[in-house]
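K.L.:
Take a look and give me a structure for this.
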Amino acid sequence: MSTRTASGGDDPLIESRDQLVAPMAAGEKPSENWRIGTEHEKLVYCTKDHHAPSYDEPCGIRAILMALTEFGWEPIEEGGKVIAMKGADGTVSLEPAGQLELSGAPLENLHDTCCETSRHLEQVKAIGQRCGVGFLGLGMWPDKTREELPIMPKGRYDIMLRHMPRVGNLGLDMMLRTCTIQVNLDYSSESDMVKKFRVGLALQPLATALFANSPFTEGKPNGYLSYRSHIWSDTDPARTGMLPFVFEDGFGYERYVDYMLDVPMYFVFRDGKYIDAAGQSFRDFLKGELPALPGELPTEGDWQDHLSTAFPEVRLKSFLEMRGADGGPWDRICALPAFWVGLLYDDTALNAAWDLVKDWSMDEREALRNAVPKLALSAPLPGGGKLADIAGQVLDIASAGLTARNRLNSSGDNETGFLVPLREIVEKGRVPAQNLLDKYHGEWGGDLSRIYEAKSF
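P.N.:
Below you'll find the predicted structure:
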């Protein structure tokens, strides 16, 4: 989640609707300036007993963050507490229960993305080896109850933790127990954004299936392959989901602004503190009628904050965020941006992907999204068959898109090699969660503690 570093009180006041549209319009870039921003989270545990470390304990989350200064990272504080580290490779931040996230820098190609990921993992593993701390690549804690998990000292999390049970049954699980990989991508124009948004939403269930990696809850199989994805279906319906309006005629920046104005607020940030505005209306804020700040008008910074509080399957800010994948190991951290860059960063590939999904009805898209958490590649496909039936074709389109980009490393390799882990999943017809369940029921003999050795970075 976003890390705020300055008060919004000094930003320009919002005085026109143009300022609400501006962040999206400002994201337009010529294709030669398109970048790739990859984010990935890891579960942090103490190797001695597998407990999740608190913020302040010896070798806890604060100590891990501060140890990154050895590698040139600089601390970001909130209320006197270190909540993130900034550096050349982006930002390392703590999620609500201490999950550690790298929000990577915007990079030109996937070779750079994978090098960035490798640097980060080498750094945290070096720290972890000294501290007796490990890092687990899964979509969800396999064995922890909510009560066993610590809470990190970040103001927006206090507000969200209070608000989540009011609007859904699984929002606390989303905050405390899940991990994801996502990629942030650019667009050249409003029409380019629209097509990418539509393809991203329609094919997000395929990404969820390929990366499904959360089949356990509190030490036992939970009946899902991506329980993390299921959690989002009962988190907060006002700010999640497949966004049917994106597929309607006339969709663009203005319509997304209307959607965001209808998304209830969480907070306002003033003087280094988060003010609880959960459930209140940004439309009222624009009229100076926000109960949390009566008489005050919002700033551009307040709007930027609010844009970060919606969690649909694809999110628009000044770039598009692909949000459907479970956390996983190093090669899948590299594979997710390869999947989406291949589909969305080449016009021929983008058109081919759109041709594949454009005739699906909204009901069919919703049904596919709802089936995937349990069934993954076996989910029923619109028009008949299973999701697995188009998985190879989509990977072929992505591979062709990456080939056309022709971004080569020093050995002369293009970016298609980063799709290999996904090719293997499709060829074997087994998603990561199914392999974990095979281990659990087979050689692990129901001993889920074995997952720490098997799936740590």
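
K.L.:
make it CA atoms for all contacts and neighbour counts henceforth
P.N.:
Will do.

K.L.:
Relative to residue 374, how far out is the nearest residue in space to residue 244 that is not next to it in sequence?
P.N.:
Spatial nearest neighbour of residue 244, chain neighbours left out: residue 362 (6.5 Å); criterion: C-alpha to C-alpha, 6 or more residues apart in numbering. Applying C-alpha to C-alpha, to the nearest Å, the value for residue 362 to residue 374 is 20 Å.

K.L.:
Sequence B follows; please return its structure for comparison with A:
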Amino acid sequence: MSNPGQSNSAPIENRDQLVETLARGCKPRAEWKIGTEHEKFGFVLPSRADGREPLSPPPYEPQGISALLHALKGPDWAPIHDGEHLIGLKGEGAQGGRSISLEPAGQFELSGAPVQTLQETQAEMQEHFDLIRGPASELGLGFSPLGFQPLWTREAMPWMPKSRYGIMRNYMPKVGSLGLDMMARTCTVQVNLDFGDEADMARKMRVSLALQPLATALFANSPFIDGKANGYMSNRARIWTDTDNQRAGQPPIFFEQGFGFEQYIDWVLDVPMYFVARDGRNIDVSGCSFRRWLAGEAQPGLEGLTPTIGDFEDHLTTVFPDVRLKQFLEMRGADAGKPELMVAQSALWVGLLYDPATLLEAEKLVQEQPWEAYTQLRAQVPQFGMNAPFPGGLKALAKRVIALAEQGLRARVRNEAHYLDPLHLIAEGGPNQAEYWLALYEGAWGGNVKPIFTESAV
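P.N.:
Predicted structure coming up:
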């Protein structure tokens, strides 16, 4: 979850203000950008353990995540605090537009700057890995982008001193059995993309939401839990099936004709709240209704508080559909993975969604099946990956979708189509990342999952 932003204290007086909050994202095509966010697990380097448990997740302190943030802090990275704790960095100068934030168990996240090309996306990602590698090594730490923590139990994971995570940690067990695993043991990569107007947003939402399960299968990279294989290609995706289904998944309303900003707002208003921010602190209002708050109904923790645009913007960050709408669209279906696969994820969606002719063809493709086919696919891909049942075969669908993405990238005339090469191999029957690791686990590693940390380190 992102670092806290600047809150808009304007009171909400009418529904049009909420629509305008989303509509501010509308941009002419010439201004569409690519923003990539990726997370990774920290681990103690076996050669630098110094009395610590080798491969264990680093704590906030000592000699852990806090020390790394302090080491990175400087002219280009301004500190972000939650109370007295350093919990992130905001890029300035040469790093402008980027930020570094912490997931609940210290998963390290880069939120990239909006850029024009996939070449810039790749360069930004490599620059980030280069930036943290030296300071992390000095602390005896490494980082691996994997979809799910392959070795350590939930109880073994540290918790970061970020106040909203304390609220979520208490609330999650009330609404699903796997929410704490989502917080502490998952990592994702997502690409954030722009839209031209409300109708363009709705078309992109329907296409990308339908195809998120395919992305989950292509980028599956989490076949291990508690040190062993458990029969799933993506444990991260499995976790999301029972985290908090009221705020996650593929809400049916998103697929309906007529879907737009108001329909999204209606859905968001009925998702229970987590917190409101006042005077530099987060107030626990978990389970309260934003809609009832707007209506002036009394609810515990909200007494005397007036809902603001900033409150609504904060609430938008606490809903987790597979494609999330803010002032851009977030593609949220993929496991974190090898750098070339994480760039390929951005390439897939840029190719499908940013060329109007390709988007039209993609829309026709997904409409060949009822929406229920894609919701059923979402339930199957965590276990079966590219072998999940789908009319005509999932690999056949993948080939068609990737071909369209390649068409869309070639239309951009920026020499970007080669970023899809890893996906062509998977669609043709090659192993996805999960299958690659499982082959090593069952072969050269002799049933020992520990080598995955150093083998996948960036």
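
K.L.:
returning to what we had before: ok, the residue nearest to residue 244 of the first structure - how many residues close by?
P.N.:
16 (other C-alpha atoms under 10 Å).

K.L.:
so what corresponds to residue 80 of the second structure in the first structure?
P.N.:
Mapped onto the first structure by TM-score structural alignment, residue 80 of the second structure lines up with residue 76.

K.L.:
Doesn't that match lie inside a helix?
P.N.:
No. Counting by DSSP: H, G, I helix; E, B strand; the rest coil, residue 76 of the first structure is not part of a helix but strand.

K.L.:
quick one, what contacts the closest residue to it other than its chain neighbours?
P.N.:
Using C-alpha to C-alpha, 6+ apart and skipping the chain neighbours, the partner closest in space to residue 76 of the first structure is residue 84 (5.1 Å). Applying C-alpha atoms under 8 Å, 6 or more residues apart in numbering, we find residue 84 of the first structure in contact with 3, 65, 75-77, 91-94.

K.L.:
Map the residue nearest to residue 244 of the first structure onto the second structure.
P.N.:
Per TM-score structural alignment, residue 362 of the first structure is aligned with residue 371.

K.L.:
Same question for residue 19 of the first structure.
P.N.:
In the second structure, residue 19 of the first structure lands on residue 17 (TM-score structural alignment).

K.L.:
do the same with residue 339 of the first structure
P.N.:
Taking TM-score structural alignment, residue 339 of the first structure has residue 348 as its aligned residue in the second structure.

K.L.:
Next: residue 273 of the first structure.
P.N.:
Using TM-score structural alignment, residue 273 of the first structure sits opposite residue 281 in the second structure.

K.L.:
who's in contact with that match?
P.N.:
82-83, 163.

K.L.:
Pull the number of nearby residues for the aligned residue in the first structure for residue 32 of the second structure.
P.N.:
The equivalent of residue 32 of the second structure in the first structure is residue 34 (alignment by TM-score structural alignment). A count of nearby residues for residue 34 of the first structure, using other C-alpha under 10 Å, gives 19.

K.L.:
From residue 184 of the first structure, how far out is residue 34 of the first structure?
P.N.:
10 Å.

K.L.:
The corresponding residue of the second structure for residue 293 of the first structure: what secondary structure?
P.N.:
Here residue 293 of the first structure is matched to residue 302 in the second structure, going by TM-score structural alignment. Secondary structure assignment for residue 302 of the second structure (three-state DSSP): coil.

K.L.:
Can you get me a residue count around the nearest residue to residue 302 of the second structure once chain neighbours are set aside?
P.N.:
Spatial nearest neighbour of residue 302 of the second structure, excluding adjacent residues (C-alpha to C-alpha, 6+ apart): residue 285 at 7.1 Å. Neighbour count of residue 285 of the second structure, defined by other C-alpha under 10 Å: 19.

K.L.:
In contact with residue 285 of the second structure: list those residues for me.
P.N.:
By C-alpha under 8 Å, 6+ apart, residue 285 of the second structure lies in contact with 273-276, 300-302.

K.L.:
Which parts of the stretch 1-150 of the second structure are strands?
P.N.:
34-44, 77-82, 85-91, 99-102, 108-111, 141-144 (DSSP state E, counting those that start in this stretch).

K.L.:
The fifth one against the first structure, how far on average?
P.N.:
So that's strand 108-111 of the second structure. Superposing on the first structure and averaging over aligned pairs (mean C-alpha distance after the TM-score superposition for the first structure), strand 108-111 of the second structure comes out at 0.3 Å.
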